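Q: sequence-free structure coming up:
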């Protein structure tokens, strides 16, 4: 059994690497697009069936228009940097859903939802572009598949520990601590790194699409002003508002420089 687990783990580490085109780094991803995209598309369609999709309004149209501009900017960047065809399996879709939750999300393959509750924070088209860039970036970087892969690896670790540890006392200690240690020490930092990466990639592609990257930090200042309790950053899946504001402010000049390579020097 130990040999089987070791073989599986080594095999997954070798075959599950994919390069993130925006960072050049190898990522841990066990799920090819051909496997995860159909599942995501089906789940997205079911979500739309079960929720109230807003159609025929200026806000709904703006969500679609901004999404198309951001996805187009991403494709321009990918084509210019040696990744033609990277998006061939993506099926972009942008929907506004009636829900007061202040949130937006993206499924693998480019299926995006904005809740109406986030629109007052966005305020305008550029604010929507900030959020849209972030969500599109999650799809571009395969963050959904990576998180599923990490969750599977976490489960393999738990099984391996239970197989390897024969002492009952130490096994109890392992089972009591593994979940907390692997979550706080590995999974939460992993998720936060994805949020930070999506912020940076999103800033870049929104600028290429013609939106002012300086507005990203302003949006997060508005998010912070909402108040409310948030867990300490090390116990959260997301960076703190202050961390995001500082990062986005520091990255905005580089995003403008990247946009200039595509002839974009003025912004909305």
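A: Structure received. The shown structure was predicted, so the numbers you read here are calculated from the model rather than taken from an experiment.
Q: C-alpha only now, for contacts and for neighbours.
A: OK.
Q: can you give me how far stretch 57-70 is from the chain middle?
A: 19 Å (Cα atoms, centre = their mean, to the nearest Å).
Q: tell me which residues of that stretch are tucked away?
A: 59, 60, 61, 62, 63, 64, 66, 67, 68, 69, 70 (16 or more other Cα atoms under 10 Å).
Q: run through who's touching it.
A: Stretch 57-70 is contacted by residues 54-55, 93-96, 114, 125, 128-129, 132-133, 136, 205-206, 209 when judged by Cα atoms under 8 Å, 6 or more residues apart in numbering.
Q: from the residues you listed, list the buried ones, please.
A: Here, 16+ other Cα under 10 Å leaves 54, 93-96, 114, 125, 128-129, 132-133, 136, 205-206, 209 buried among the contacts of stretch 57-70.
Q: quick one: which of those is nearest to residue 12?
A: residue 136 (26.8 Å; Cα to Cα).
Q: helices or strands up against the helix or strand hosting that closest one?
A: For residue 136, the element it lies in under DSSP states H and E is helix 125-140. Packing contacts for helix 125-140, counted by 3 or more Cα pairs under 8 Å, 6 or more residues apart in numbering; DSSP states H and E, involve helix 58-80, strand 104-107, helix 119-122, helix 188-208, helix 214-225.
Q: for comparison:
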């Protein structure tokens, strides 16, 4: 009985010491170190670059990098890596992602929906916010506590089943046949933090509303009801972003000028 009590006590201490606070003040359980997550994100990104087609279009790369650089000026320095990397993947998929370790992927299909620099900044700010809020770490920590048997290691990535699950937990599983989107709370949090970042950089926060209206049109009305989805509905997102856009400080500096390719 004493041994059992000791084990339970140690487990409780481990969980308590793993508690963290998100950028919006939400309590989180974080079990993995920043270095572990950065290594995993970097390794996963390198694999993606060998498996997906990378866009070589100079104007597109310059445009996306320009928007990203403007936002990164307002992103705190991270302890586990020194530089963010942006890669544009040549794909019709309307998507983008950011991984621990400062890895950002943007699909060219997104540029058909995010029709100007401000809307693209909304998406990139949102994805960077997932990293800053440690959402991947949070999800992997929950999976670990749920005793899924998943191991955070190179061996796990070498195993196809574990690899796909890990990629899904980091938000890029759709490429690997595993769809596991971020939860509503994490998505809403990334919306808020991302909007603050893009507004600080001089992008128009109200364009975030237009972006999600475009997303709603692009979905063709096929989105499931909010109660059946892990994401906020488009209507909820639009309402929340409209309210948040009205509260961000007005930008007084020189606004970014990132010409979108024709």
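A: Cool, got the structure. None of these values were measured; they are calculated from a predicted model.
Q: returning to what we had before: can you redo the helices and strands packed on helix 125-140 of structure 1 as JSON lines with distance to residue 180 of structure 1?
A: Formatted as JSON lines, those follow (distance: least, Cα to Cα, whole Å):
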{"stretch": "helix 58-80", "distance to residue 180 of structure 1": "37"}
{"stretch": "strand 104-107", "distance to residue 180 of structure 1": "26"}
{"stretch": "helix 119-122", "distance to residue 180 of structure 1": "34"}
{"stretch": "helix 188-208", "distance to residue 180 of structure 1": "10"}
{"stretch": "helix 214-225", "distance to residue 180 of structure 1": "28"}
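Q: state the span of structure 2 onto which the helix holding residue 136 of structure 1 is aligned.
A: Helix 125-140 of structure 1 corresponds to residues 117-132 in structure 2, going by TM-score structural alignment.
Q: does residue 253 of structure 1 sit in a helix, a strand or a coil?
A: helix (DSSP: H, G, I helix; E, B strand; the rest coil).
Q: how about it, what's its match in structure 2?
A: Match for residue 253 of structure 1 (TM-score structural alignment): residue 246.
Q: still on that earlier bit, average gap between the helix holding residue 136 of structure 1 and structure 2?
A: The superposed helix 125-140 of structure 1 is, by mean Cα distance after the TM-score superposition for structure 1, a mean 0.8 Å from where its aligned residues fall in structure 2.
Q: for residue 112 of structure 1, which non-adjacent residue is spatially closest?
A: Residue nearest to residue 112 of structure 1 in three dimensions, not counting chain neighbours: residue 106, with 4.3 Å by Cα to Cα, 6 or more residues apart in numbering.
Q: can you check residue 248 of structure 1 too?
A: Closest to residue 248 of structure 1 by Cα to Cα, 6+ apart is residue 217, at 5.4 Å.
Q: got a list of what the one you found touches?
A: Counting by Cα under 8 Å, 6+ apart, the residues that residue 217 of structure 1 touches are 244, 245, 246, 248, 249.
Q: just want the angle from the strand or helix carrying the second one to helix 214-225.
A: Read that as residue 245 of structure 1. Per DSSP H and E, residue 245 of structure 1 falls inside helix 241-260. Interaxial angle of helix 241-260 of structure 1 relative to helix 214-225 (axes from the mean of the first three to the mean of the last three Cα atoms, to 10 degrees): 170 degrees.
Q: cheers, nothing more for now.
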